[in-house]
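Participant: Take a look and give me a structure for this.
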Amino acid sequence: MARFIFVTGGVVSSLGKGLAGAALASLLQARGYKVRMRKLDPYINVDPGTMNPFEHGECYVTDDGAETDLDLGHYERFTGVPSKQSDNVTTGRIYQTVIRKERRGDYLGATVQVIPHITNAIKEFATADLEDEDFVLVEIGGTVGDIESLPFLEAIRQLGNELGKDAIFMHLTLVPYIAAAGELKTKPTQHSVKELQSIGIQPDILLCRSEHPIPAGQRAKIGQFCNVPEKAVIQALDVRTIYEVPLSYHDEGLDEAVLSAFGIEDAPKPDLSRWLDIRDRVINPEGEVNIAVVGKYIALQDAYKSLTESIVHGGIANRVKVNINWIESEEFEKDDSKLNELLGSAHAILVPGGFGERGAEGKIKAARYARENRIPYFGICYGMQMAVIEGCRHVAGIEGAGTSEFGSSDPNVVGLMTEWTRGNETETRSEDGDLGGTMRLGAYPCHLLEGTKVREVYGEELIQERHRHRYEVNVEYRAPLEEVGYKFSGMSPDGELPEIVEIPDHPWFIGVQFHPELKSKPFDPHPLFSSFVKAAMEQSRLV
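Facilitator: Predicted coordinates for the structure are as follows:
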């Protein structure tokens, strides 16, 4: 039976519970254990699929088409274990499930209440769809004391009792440094643990975030006041790169403390060689390149979390430091001179995914600048569509080319497909359907044409990549674009959906309909990002 580690947070939000859990999971993996990670989110949205990126950050998509919290991206990047629909649930989905059961009469007329019906649904989710995992780490979103997280905390309290010695609680807190007093303060941690204890949960491990080392005396004080063994009070200091976190936590004894809390005395020694190699590559690069990312959610870079990390992975693969210059695409719509000013020093240009008309013309101008100035260009999803529109307008001579996403263009070279096939089923979507049900989501196959750049990059003919979009490039415009030098180098198996467009007579110009950033890992960088950064390195020698 799997052992459960429940991860909670206190004092303030954004302490990094997801990162801490992912780092711990990677340490357990390094000892030979099989792990799985899950996230319980207290918000009422059914999933993050319809949430504004400025509000919530990135929406992470799994192979099976689930739109999930961005922390699942951390889980995959640190462990390499593919996340599933069953690894993320929200208050909205829990209540939706329970209310549907009540409407069907499943509760036989009983009064449906938070306890036991909601908490039972949460417990069922947390323990369902497991295989032969040794450890399951379950992160509870939000901060202890938030009213919306109470049902989740009650559920894991009950699970702690039911699982007995097969469950522990790890609490992440903040030990702030008060500059005026010149002291670290333990009181916020004490109050946070007291709040947790009032719910009936006694933490077994305290992971204390701090900007300064926590003296042994203060760790002993925290342990004494919080009823936690001193060796289980672990300091979590800031590090140079997030990929140093597993090594830092191991040095502080986190994995030892967790195994001790479970009573495991004979655990294998960890093999941390890959994390040592990654840290060395990040901290000791052999050069650097500048990559401009032209987006529309630049104000909140969490909206591009997986993208940022994938670019870093490309740097790891090539042992270079990547300087990312974030550029708001609307800048180019206001003033064309900004193109040379902001993109002139870039060794490569990347246009990421997005939705809606705002900033689209700026992205089109960025694609044109990269094409005309022979700067490596990487268009992802929306970035591919804008590159296709740009090519139609300025190379193929199709004036007015646009997308039906912005209303009626003449012609629409990008449009809403009414149906597509997945497995043995045909799925249908319409303009007036629920937003959450109108997208092509999850992993789909793509055939790569022989003799193309992407075939060379991937080194194989059939790939599987994750999608998240409503609109497709219209295959009818393949011929006019290929006549002027473009190549539709990746297609869906039926040949109807363009997946990849490239310009062979260009140093590196590739647009993809999918999101390769969702599958990149520091120890297994995505081949497109590795190749893109390598192209930027070549460009840096030309500039």
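
Participant: make it CA atoms for all contacts and neighbour counts henceforth
Facilitator: Fine.

Participant: Let me see the ranges of the helices in the stretch 401-543 of the chain.
Facilitator: Under the criterion DSSP state H, counting those that start in this stretch, helices of the stretch 401-543 of the chain are mapped to 453-458, 478-482, 527-542.

Participant: Include mean neighbour count and distance to Ile291 when you put those helices into CSV, please.
Facilitator: Putting the helices of the stretch 401-543 of the chain into CSV (neighbours: other Cα atoms under 10 Å; distance: least, Cα to Cα, whole Å) gives the following:
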stretch, mean neighbour count, distance to Ile291
helix 453-458, 18, 19
helix 478-482, 16, 27
helix 527-542, 20, 7
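
Participant: Tabulate the ones you listed in a markdown table, adding columns for distance to Ile44.
Facilitator: Formatted as a markdown table, the helices of the stretch 401-543 of the chain follow (distance: least, Cα to Cα, whole Å):
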| stretch | distance to Ile44 |
| --- | --- |
| helix 453-458 | 40 |
| helix 478-482 | 43 |
| helix 527-542 | 35 |
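
Participant: here's the other one to compare against:
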Amino acid sequence: MLKNRGLRVTILKLDPYLNVDPGTMSPLEHGEVFVTMDGSETDLDLGHYERFLNQDFTILSNVTAGQIYNELLDKERMGSEFLGETVQVVPHLVSAVARRIKKLGESEDADVVIVEVAARSATWRRRRLSRRCVGCETWRDAKTRFQYILTLVPLLKPTNELKTKPTQHSVRALRALGIQPDAILCRLNDPTDSEEEAESLKDKISLHCGVPRDAIIYLPTLGNVYAVPGWLEKQGLAEVIMDRLGFERRDPVVPPVWKALADKPNLANDGEVSIAIVGKYTSLQDSYLSVVEALRHAELNQGIRIDLEWTPSELIEENGADRYLSKAQGIVVPGGFDKRGTEGMIQTAQYAREREIPYLGLCLGLQMMIIEFARHVAGIEEADSTEFDAAASEPVIALMEEQKNVTEIGGTMRLGAYSCVLTPGTRAYEAYAMAKNGSEKHNGTFKINERHRHRFEYNNAYRDRLERLGLLSSGMNPELSLVEIAEISDHPFMLGSQFHPEFRSRPEQPHPLFDLFVRYARQFRPDGTQHQLFASAVSVGS
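Facilitator: A predicted model of the protein is given here:
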């Protein structure tokens, strides 16, 4: 809402855990690890920040308690600061956090810094129940102004009664700390049954919390997260914020795509295209949040609806692929680490290849596609990854040279943006040529920059042998001669990327690989009646 009014906005996520970053945490514990262009492993909320504001963020936009403690302890041990002082939470830790906020605002020349203080428990964070507090801070005319917003108005189901006591007690607790909220967002679960009652509660909340009635906004659970800004606009929140921060009121300029996004239902609804996600962490769908959002962007761009089917790869190992994938029009195998469930992913890749089902492999999904091809097309029966077997006799996937002397785990993978040159005449080239964004011409082809998070790579020693059989290296890193994209030449669409394209997909700019994958999936029919000539159906410019 603020950016649509012409303000320069940036966002900071404060996480309370003592991990330095989420990079070493299990996706089942914390959800997806989002990677920024500068190679920072951050909370998945930074992905939402980038998608909503259509701008890139950096390491400065995610701060954990572990980072702050590390910073203070390093300075104390090095003797570069404190010099005999007792190092304490107040003032030293608090001041360190404040410096981080100010550094972010100044580095991006921001009018407004939105600071999200994370929920108190990991369960709340994962399930998106609510946020405890959001503060907006701006440096303007050498003055600092603050805006605090709280949430949570639960519905007592037995009596169908909305309770304002949690909000009242939250405000009371903040007042004890010297913080008076300027606005309150009342989070409601049911958008229909509670609306009328919520309006009637505004007077009560205003009276007990000392907040003007027009600054009390109710926000029900909507069918689509992208509908939230439009809802808050109707409730007048933007004017409240602009007034409190001392900005002149102005009309918003809303990108057209946002209205279309707000009108779209959840991906959980019945759809026209059935896409299966086969992964290791499907029990917590936040583990693949950016993958789902990238599919949502392709869905919007093509004016269709997608039905997602979540399939644990271990079940495919146990029961076979046909039981779970027989109705799929497209298959996505996303990233992951360690051996668990990988044989199920290899079976999935074989199933997609033999039945010509459109397949998109992301990072680990690419590696499983290569291993499957090596085993069942090239006849390399022992083909494997040294991630799963350090003594593999046929390591078609191997540890990168630069990773061989790495002993620490956190923040040491190949992270962030690296360049890739695309091969003309390939599906990868076709995808970026259709999109005409996120790439530039390079000696007659496209040069792209995409985000990585991995230690293992397609072993160049096997490239020539597999390429002769139809496994094309359609995207190469020019500096290190590493394969960034591979695809199968005689398959309608079977492509994998070593990078994570989902991290760069936006509502305004669907990622080219996801967009083209969905176009091919639309043409596939599990009963064999798919349209003839996939290539002509999705030719460049169609």
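
Participant: where does the TM-score land?
Facilitator: The TM-score (TM-score structural alignment, normalised by the length of the second structure) is 0.87; 498 aligned residues with a Cα RMSD of 2.5 Å.

Participant: picking up where we left off before, so which of the helices of the stretch 401-543 of the first structure is nearest Thr418 of the first structure?
Facilitator: helix 478-482 (19.3 Å; Cα to Cα).

Participant: residues in the second structure aligned with that closest one?
Facilitator: With TM-score structural alignment applied, helix 478-482 of the first structure matches the range 463-467 in the second structure.

Participant: how far apart are the matching stretch and its match in the first structure?
Facilitator: Mean deviation of stretch 463-467 of the second structure relative to the first structure after superposition (mean Cα distance after the TM-score superposition for the first structure): 0.9 Å.

Participant: Quick one, which of the helices of the stretch 401-543 of the first structure gets closest to Arg240 of the first structure.
Facilitator: Going by Cα to Cα, the one of the helices of the stretch 401-543 of the first structure nearest Arg240 of the first structure is helix 527-542, 21.3 Å.

Participant: Touching that closest one from outside, list them.
Facilitator: For helix 527-542 of the first structure, the surrounding residues in contact (Cα atoms under 8 Å, 6 or more residues apart in numbering) are 288-291, 310-311, 313-315, 317-318, 347-348, 375-376, 378, 454, 457-458, 507-508, 516.

Participant: Can you say which of the residues you listed are buried?
Facilitator: Neighbour-count burial (16 or more other Cα atoms under 10 Å) is assigned, among the contacts of helix 527-542 of the first structure, to 288-291, 310-311, 313-315, 317-318, 347-348, 375-376, 378, 454, 507-508, 516.

Participant: Show me the residues you listed that map onto helices.
Facilitator: Ser310, Ile311, His313, Gly314, Gly315, Ala317, Asn318, Val454 (DSSP state H).

Participant: measure stretch 410-430 of the first structure end to end?
Facilitator: 21 Å (Cα to Cα, to the nearest Å).

Participant: How about that stretch, which residues are buried there?
Facilitator: Asn412, Val413, Val414, Gly415, Leu416, Met417, Arg429.

Participant: Which residue in the second structure aligns with the first one?
Facilitator: Applying TM-score structural alignment, one finds that Asn412 of the first structure aligns to Pro395 in the second structure.

Participant: how much space between the aligned residue in the first structure for Gly425 of the second structure and His506 of the first structure?
Facilitator: In the first structure, Gly425 of the second structure lines up with Gly451, judged by TM-score structural alignment. Remark: distance between Gly451 of the first structure and His506 of the first structure (Cα to Cα) = 15 Å.

Participant: which residues in the stretch 201-350 of the first structure form strands?
Facilitator: 205-210, 233-237, 288-295, 321-328, 348-351 (DSSP state E, counting those that start in this stretch).
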